[in-house]
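> Sequence unavailable; structure follows:
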């Protein structure tokens, strides 16, 4: 697996570099946002479950007066004032001549969505189609739906899109011109990095930007990696065609993407472990989603995890998603009682469990106690019983808390058709 010894200076903020970049690999610096609070835990759960369960059927027609043809469930990463998690945005260039915009890189969706008009003051800028000679619009109207009821309306369009040094021409995307792009506190769009285009939702087209780059042989290896720094101001990056060895330690553990032919990046979980003890042997399909603030696991698994932590309190709320009612379990516990939580994976290159760091098991966004305590943490694992779409296998979602602990690699295989996911413990 290729490694990266230096970073390409493509940050949104001016940065100084002294080491040369290996010409075959590209890194995009991801910049965290300032604190912002917009979504409740219930809204976050509804958004994330709608995103996953929405793959069961085509998205519904928009019900507003705009009469758009379909809805794209897109996840945005929110930062709350009480939360140590951040949103992460990196630069994307679009059009001719190129216009640079900050976008969120999301492994849980496949579409590119860009603001293409100045909405809500456009603090992060927007794509200007009239200033590009390569912009091609269509008459296909579509929309991107967000938590809280916000919808971004627009049309499917084609444009030249560049990330790092890799350019794809004629890339289909949603050019949003009306409505609201909510939750993106430091971005003007979302770049979906899912392994294949989901035919049941999206702006249409046969390939997304990443698939097109792989098919054209534009990357030195058919893979990309993500690293999210934990501390405020720490480096975070997307690496196209490799992995930055400076950000991880130990073995890079690989496993085939699960299930076969999935629209998402994921892995098959063989068991759940807490501090060296297996607490549940339930098999799950774990979707790896950089656009999710928490980790979702079956309710029984969540209960077994928190049973090992002293002073845990549980709160159950009901959430309606796509007409079905789900019981969702939230947990709080004393921050100093956190323990390493992890999973063993089926067909992985190592049989050893992979553990999240204890500090990442605590999700600081909201406290469920009647009176908030400075030493009380919200658990990063939320319990909800859902199955992976089109299967009877329980599903889990591994979001930013998991990805803070691990540098993740997403590979299409040498033939471009054998997707795999890898994790290495971040430093």
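All right, it came through fine. Computed from a predicted model, the values in this text were never measured in an experiment. Numbers count the residues shown, from 1 in each chain.
> okay, CA-based contacts and neighbour counts for the rest of this
Fine.
> Could you find the closest non-adjacent residue to residue 227?
residue 407 (4.9 Å; CA to CA, 6 or more residues apart in numbering).
> Tell me the spacing between the one you found and residue 427.
Using CA to CA, to the nearest Å, residue 407 is found at 9 Å from residue 427.
> Mind listing the shared neighbours of the two?
Common contacts of residue 407 and residue 427 (CA atoms under 8 Å, 6 or more residues apart in numbering): 247-248.
> Next up, a structure to set beside the first:
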């Protein structure tokens, strides 16, 4: 039986609200692709779209940095972008090629140096260093050259991943006047609002929904070209626009003028098999690829509400409730709630005082310092000097993705775990349980935030009897991605700061009252 997800949005607004703010329930459509795709395909799409190359495990010990896959992965990105452009019939000029080559050189250098685990986040030019975002860098160096795009936590052209799995939370928003309803995925790991357009012949509109700008009286075409290229060879292209975005049952509670990308073409199987017709990015503004006429207004819905002083608090509370599952089989999908401008204290052990706060160190992602990873009482990072001590909060990624070394050490503590030499995917026995195997913890702001070992038996394998695809995978050498596997076990608060804390952008993590204590 197909299940339903629920996301509740609460927004306490002033200048953007046309009616008294109230708690809104937005129904979620089940996605048949969950039943059509094997776990191997889903996790492969997710890792590929992060730029993680799957394939035979290499044990080469060459000191050349390329042996660790960084250069190979960058070359794959470059080739996939070229192939995607061809699929989308996007002409390539000589200037385009030169620009891409320069961009690739900068990113390649950044990745290679990042491998040395320098823990640096260069602020860039002197002007950039005076900004609030660069002042939060781990180490600021006074450099005249603008290197702000070199040492960031992610590439602006590769920030959206495959958002698929047994637990995907998506909802409806409406765009235009009168409002047109579209299913979208709220994604804290990207910062663009992207929807299918009516002329997109490759968007499979027979089973997807598109936004028709000609039917909206508030629509504005900002005449900017837009393109998004994914590492797995998929992508989208179109044009930038502006229109009213609203949500609520009567579409009168929240209405905000937003920058939107409207796709005229998409490529890749990920778009075809999902019911989603767009993504609503909730990351930091710097990661947005849509050019805006008024950059000061805020690039994402969250940022726009904050900068317009429309929220009673500059916070976004996230509660993803896990589905009912056992041994790699999900019997009922979970629910959840996004609260703009407030925190659900009744779901927090200890209320607000139960939140542990940590400063955001990235200019793009909700990126934070991570002190350790452990399985039970066994510390992983104390034995691993190469994995960066940083992580991001990403609702657009289903699993937890960390470095190859940390992933290997985690699974070395799980009896019967196995890495497929052909695909490099990690598997654990579906019968894995506590206390015979310790739970996995991520130490952030001095507190150990756990994931039950049973949750790591994520989905039954279609290839190996009795084995489940692990909820932790490797290949991410720059930072650890704390996706829904982590988020659904905790209450997460994203904060743009207040006068009380000096306007510091922060992430708050707390234990949930509806989740059993993780020991």
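In hand now; what should we look at? Note that the coordinates shown come from a computational prediction; the quantities given were computed from them, not determined experimentally.
> Please state their TM-score.
Once superposed, the chains reach a TM-score of 0.77 (TM-score structural alignment, normalised by the length of structure 1), with 375 aligned residues with a CA RMSD of 3.4 Å.
> just to revisit the earlier point, and residue 407 and residue 427 of structure 1? Which one has more around it.
Shown here are residue 407 of structure 1 and residue 427; by other CA atoms under 10 Å, residue 407 has more neighbours (26 against 14).
> Please say which position in structure 2 that one maps to.
Using TM-score structural alignment, the partner of residue 407 of structure 1 in structure 2 is residue 491.
> Likewise for residue 310 of structure 1?
By TM-score structural alignment, residue 310 of structure 1 lines up with residue 415.
> Do a quick rundown of the helices in structure 1.
Counting by DSSP state H, one finds helices in structure 1 at the ranges 41-53, 209-215, 299-307, 358-361, 400-405.
> deepest of those helices, which one?
When those are scored by mean count of other CA atoms under 10 Å, the highest mean neighbour count falls to helix 400-405 (a mean of 25).
> TSV for the helices of structure 1, including distance to residue 224 of structure 1?
Converted to TSV, those look like this (distance: least, CA to CA, whole Å):
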stretch	distance to residue 224 of structure 1
helix 41-53	22
helix 209-215	9
helix 299-307	30
helix 358-361	23
helix 400-405	14
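> Residue 115 of structure 1: which of these is closest?
helix 209-215 (17.1 Å; CA to CA).
> now for the closest one, which elements pack on it?
Applying 3 or more CA pairs under 8 Å, 6 or more residues apart in numbering; DSSP states H and E, one finds that helix 209-215 of structure 1 makes contact with strand 166-179.
> let's see it at 10 Å
strand 151-163, strand 166-179, strand 189-192, strand 223-227 (3 or more CA pairs under 10 Å, 6 or more residues apart in numbering; DSSP states H and E).
> okay, and that helix goes to which residues in structure 2?
Under TM-score structural alignment, the match for helix 209-215 of structure 1 is residues 301-307.
> what does that stretch rub up against?
Contact with stretch 301-307 of structure 2 is made by 11-16, 191-193, 245, 254, 256-259, 280-285, 296-300, 309-316, 340-341, 494-497, as judged by CA atoms under 10 Å, 6 or more residues apart in numbering.
> which residue in structure 2 lines up with residue 237 of structure 1?
Checking TM-score structural alignment: residue 237 of structure 1 goes with residue 337.
> Okay, residue 192 of structure 2 and residue 512 of structure 2: tell me how far apart.
If you go by CA to CA, the gap between residue 192 of structure 2 and residue 512 of structure 2 works out to 30 Å.
> Have a look at how far, on average, the match of helix 209-215 of structure 1 is from structure 1.
Aligned to structure 1 and superposed, stretch 301-307 of structure 2 gives a mean residue distance of 1.3 Å (mean CA distance after the TM-score superposition for structure 1).
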